[in-house]
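Peer 1: test case, fold it:
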Amino acid sequence: MTEAEIRWKLRSGRWQRPMRGVLVTHSGPITNIQMTWAAVESIGVGAVLGGASAASFDCLRGFDGGPVVVLVDAARHVARRLGVIIRRSRHLGSDDVYPRRLPRRLPRRLPRRLPRRLPRRLPPRTRLPRSVVDIANWAQDEDDARAVLAAAVQQRLVTVAELHRVVERRGSLHRNTLIIDTLSDLGDGAHSVAEILYRKIENHYGLPAAQRQKRIDADGNRYHLDIWYETWQVWVEIDGGHHREARQWWNELARQNAGVLQDRLILRFPVHLLRTQPERVADQVATTLRQRGWKPNL
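Peer 2: Okay, the predicted model is just below:
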């Protein structure tokens, strides 16, 4: 086609140009996948999706949405694109990037970025472990950084070892200490941000170390206890958003009742209390443990 023909297609509305150097050859709404392709192709060779934009194609739940994030080599100068966040990196080798790849498996509910029928080709992007570490490193606050690391492991999309390898390759990061500490906690069995926060309360206020996600048999069923002090038979339960679902709520009540019948003393805290009033949580747990015979090291 000649340039005149292309200009006519654009003027008449038959085609669209969402970004410099990219043409969409239809007049209908531009899909999210088309916009991510447009961002990558507009920036050119070596550009890849990163962070949440990349992770959404690998089925990470709860972190999709927002502007398209594109990674380029640190030496490149790239002009701004509307609706695109451009980040630079010195580490974009084959260990961190795969060019075109379909998701390993599809979740029951696809992220909002993905249509029900996936195209045969998806944009080049960072591998999921790299994407997760980048999201944590770029997060607005520390809780968000911990949340994405815990979510990726909890959803069984990545392992702690895979995330550790990314951090080692990257070298010093903006949130290097927080990421390493969080991965250490996750590797020890803390599978949620709430449990990580509780571990910090234990360390700061001198509480004994509890078992995490302890499996017990009670009332003919098998349960997991969030925080379990076996010596003193004290169980600490941390309530997050998932406890609001009716079926989950009843399961929690049945589990709690079974624990009471076996002489387990149960304390329950909302997750926000661990963030906002850690001293109150520590005081109540310490008082309960002392009532059951714990003697703190003075």
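Peer 1: please make it C-alpha for all contacts and neighbour counts, starting now.
Peer 2: Will do.
Peer 1: quick one, helices of the stretch 51-200 of the chain?
Peer 2: 51-55, 128-138, 142-154, 160-170, 176-187, 193-205 (DSSP state H, counting those that start in this stretch).
Peer 1: distance to residue 70 and mean neighbour count added to those helices, as JSON lines?
Peer 2: JSON lines is the format used below for the helices of the stretch 51-200 of the chain (distance: least, C-alpha to C-alpha, whole Å; neighbours: other C-alpha atoms under 10 Å):
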{"stretch": "helix 51-55", "distance to residue 70": "8", "mean neighbour count": "26"}
{"stretch": "helix 128-138", "distance to residue 70": "11", "mean neighbour count": "24"}
{"stretch": "helix 142-154", "distance to residue 70": "19", "mean neighbour count": "21"}
{"stretch": "helix 160-170", "distance to residue 70": "18", "mean neighbour count": "16"}
{"stretch": "helix 176-187", "distance to residue 70": "22", "mean neighbour count": "18"}
{"stretch": "helix 193-205", "distance to residue 70": "28", "mean neighbour count": "19"}
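Peer 1: list just the one of those helices that sits closest to residue 7.
Peer 2: helix 51-55 (31.1 Å; C-alpha to C-alpha).
Peer 1: quick one: the strands in the stretch 151-298 of the chain?
Peer 2: In the stretch 151-298 of the chain, the strands defined using DSSP state E, counting those that start in this stretch lie at 211-218, 221-229, 234-239, 265-270.
Peer 1: how far off helix 193-205 does the first one point, in degrees?
Peer 2: Using axes from the mean of the first three to the mean of the last three C-alpha atoms, to 10 degrees, the inter-axis angle of strand 211-218 relative to helix 193-205 is 120 degrees.
Peer 1: which other helices and strands contact strand 211-218?
Peer 2: On a contact count with 3 or more C-alpha pairs under 8 Å, 6 or more residues apart in numbering; DSSP states H and E, strand 211-218 meets strand 221-229, helix 246-261.
Peer 1: could you redo the last one with a cut-off of 6 Å?
Peer 2: Helices and strands touching strand 211-218, by 3 or more C-alpha pairs under 6 Å, 6 or more residues apart in numbering; DSSP states H and E, are strand 221-229.
Peer 1: for the strand it packs on, buried residues please.
Peer 2: By neighbour count with 16 or more other C-alpha atoms under 10 Å, strand 221-229 contains the buried residues 223, 225, 226, 227, 228, 229.
Peer 1: so what touches stretch 268-287?
Peer 2: 194, 236, 237, 238, 239, 240 (C-alpha atoms under 6 Å, 6 or more residues apart in numbering).
Peer 1: I have a second one here; can you model it like the first so I can compare?
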Amino acid sequence: MSHRELARERAERLARSQGDAVSRRQCLTLGMTPRQVEWLVASGRWRMVFRGVYITHMGPVEWLTRASAALLACGDGAALSHASAARVNGLTDRDPPGVEVLLPAHRRVVGRWAVVAALSRRGRHRWGALLGLALVDVADGAESVLELRYVTGVERSHGLPAAARQRNSMRAGRRWRDDNAYEQQRVLVELDGRLGHVGEGAFRDRSRDNGALLDGWVTLRFGWQDVTQRPCLVAADVATVLRDRGWTGRLRRCGPRCKLDAAAWVKT
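Peer 2: This next block holds a predicted model:
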């Protein structure tokens, strides 16, 4: 077993002792490289739940895993409190609706919505409006620049319905995480960056697509060039499949230079 494999094994062993959650700092301390951690996330083996905190499986996230991840995200001195503390200490077997964490008086952790609020107070921030929209999309599930570009440049600007982001599913006996799932029409849109979609990653993509088809889902795949250079044509492709599967909405032009003929997309 290579040094990299041993380091990953140590990290995943530690994660199992922490409710399947592990921090980036812990991974690096155990000998993993930053690139190795990034690859595990990009390839769908691990998922990032907070900045620098990962869950080492793609299945349903239990409350105890969420609690462990929250403690790792909050850092040194954090402790569960109130109903959360009662749950982990066996005083109740009911999962609380959220995770309550206490911090030492000298420390402060700002949540993602507080980041949006802080940004809104800086009225003269040059990119304030754009950053605000991006943070909202990230909170809704978009996890990469490519996914954000799809949400804003393809889906929203052309009047497509909003997909479910990073949807967990079970197909062909395996758990998968779908980038964009139009659940009513059973259409998946997967966005392929280079990392995780070559070699073994390409084989997993085929397995994912085949399993989706057997379950009645259609998969469309687009890369960086498609989404950034040809967003109007991507929107047209997605709209065509959605309409074939019952979508009754109307595709719209994204602006005066849009490459779509909007009239052709009015539902008759």
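Peer 1: what's the TM-score here?
Peer 2: Once superposed, the chains reach a TM-score of 0.52 (TM-score structural alignment, normalised by the length of the second structure), with 157 aligned residues with a C-alpha RMSD of 2.8 Å.
Peer 1: possible to save the strands of the stretch 151-298 of the first structure as TSV with distance to residue 253 of the first structure?
Peer 2: Putting the strands of the stretch 151-298 of the first structure into TSV (distance: least, C-alpha to C-alpha, whole Å) gives the following:
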stretch	distance to residue 253 of the first structure
strand 211-218	13
strand 221-229	12
strand 234-239	11
strand 265-270	11
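Peer 1: just to check, residue 24 of the second structure is in contact with residue 51?
Peer 2: No: using C-alpha atoms under 6 Å, residue 24 of the second structure is not in contact with residue 51; the gap is 8.7 Å.
Peer 1: for residue 267 of the first structure, which of the helices of the stretch 51-200 of the first structure is the nearest?
Peer 2: helix 193-205 (13.0 Å).
Peer 1: check the offset of the closest one from the chain's centre.
Peer 2: How far helix 193-205 of the first structure lies from its chain's middle: 19 Å, per C-alpha atoms, centre = their mean, to the nearest Å.
Peer 1: check stretch 142-159 of the second structure too.
Peer 2: In this view, stretch 142-159 of the second structure has its centroid 13 Å away from the chain centroid, taken as C-alpha atoms, centre = their mean.
Peer 1: and for stretch 290-298 of the first structure?
Peer 2: Distance, centroid of stretch 290-298 of the first structure to centroid of chain: 37 Å (C-alpha atoms, centre = their mean).
Peer 1: what distance do you get for the residue most central in space within the first structure to residue 9 of the first structure?
Peer 2: Centroid-nearest residue in the first structure: residue 148, 2.2 Å away (criterion: C-alpha atoms, centre = their mean). Counting by C-alpha to C-alpha, to the nearest Å, the separation of residue 148 of the first structure from residue 9 of the first structure is 44 Å.
Peer 1: so who does the residue nearest to the centre of the first structure touch?
Peer 2: Per C-alpha under 6 Å, 6+ apart, neighbours of residue 148 of the first structure: none.
Peer 1: repeat that for residue 223 of the first structure.
Peer 2: 215, 216.
Peer 1: and for the one 5 residues further on?
Peer 2: By C-alpha under 6 Å, 6+ apart, residue 228 of the first structure lies in contact with 210, 211, 235.
Peer 1: so which of these wins on neighbours?
Peer 2: residue 235 (24 neighbours; other C-alpha atoms under 10 Å).
Peer 1: is it true that that residue touches residue 262?
Peer 2: No: using C-alpha under 6 Å, residue 235 of the first structure makes no contact with residue 262, being 11.5 Å away.
Peer 1: check the gap between the equivalent of residue 234 of the first structure over in the second structure and residue 172 of the second structure for me.
Peer 2: Using TM-score structural alignment, the equivalent of residue 234 of the first structure in the second structure is residue 187. Computed with C-alpha to C-alpha, the distance linking residue 187 of the second structure and residue 172 of the second structure is 17 Å.
Peer 1: name the residue in those two with the higher neighbour count.
Peer 2: Using other C-alpha under 10 Å, the more surrounded residue of residue 187 of the second structure and residue 172 is residue 187, with 22 against 13.
Peer 1: settle this for me: that one is touching residue 217, isn't it.
Peer 2: Yes: using C-alpha under 6 Å, residue 187 of the second structure is in contact with residue 217, at 5.5 Å.
Peer 1: how near is the spatially closest residue to residue 53 of the second structure that is not a sequence neighbour to residue 11 of the second structure?
Peer 2: Sequence neighbours aside, residue 23 is the residue nearest to residue 53 of the second structure in space, at 4.3 Å (criterion: C-alpha to C-alpha, 6 or more residues apart in numbering). Counting by C-alpha to C-alpha, the gap from residue 23 of the second structure to residue 11 of the second structure is 9 Å.
Peer 1: now for residue 253 of the first structure: what does it line up with in the second structure?
Peer 2: Aligned partner of residue 253 of the first structure by TM-score structural alignment: residue 206.
Peer 1: so what's its match up against?
Peer 2: Applying C-alpha under 6 Å, 6+ apart, no residues contact residue 206 of the second structure.
Peer 1: if I look at it, how far off is residue 212 of the second structure?
Peer 2: Taken as C-alpha to C-alpha, the span from residue 206 of the second structure to residue 212 of the second structure is 10 Å.
Peer 1: if we can go back for a sec, number of nearby residues for the residue nearest to residue 53 of the second structure?
Peer 2: 23.
Peer 1: what span of the second structure is stretch 69-78 of the first structure aligned with?
Peer 2: Counting by TM-score structural alignment, stretch 69-78 of the first structure sits on no residues of the second structure.
Peer 1: ok, stretch 131-146 of the first structure next?
Peer 2: Against the second structure, stretch 131-146 of the first structure falls on no residues (TM-score structural alignment).
Peer 1: pull the distance from that stretch to the chain's centre.
Peer 2: On C-alpha atoms, centre = their mean, the centre of stretch 131-146 of the first structure falls 8 Å from the chain's centre.
Peer 1: next: stretch 151-163 of the second structure.
Peer 2: 17 Å.
Peer 1: do the same with stretch 171-191 of the second structure
Peer 2: 13 Å.
Peer 1: and that stretch, how far apart are its ends?
Peer 2: Across stretch 171-191 of the second structure, first to last residue, C-alpha to C-alpha, it's 19 Å.
Peer 1: between the helices of the stretch 51-200 of the first structure, which one is closest to residue 215 of the first structure.
Peer 2: helix 193-205 (15.8 Å).
Peer 1: contacts only, for the match of residue 234 of the first structure.
Peer 2: 181, 217, 218, 219.
Peer 1: most neighbours, which of the residues you listed?
Peer 2: residue 181 (23 neighbours).
Peer 1: could you check how far that one is from residue 50 of the second structure?
Peer 2: According to C-alpha to C-alpha, residue 181 of the second structure stands 22 Å off from residue 50 of the second structure.
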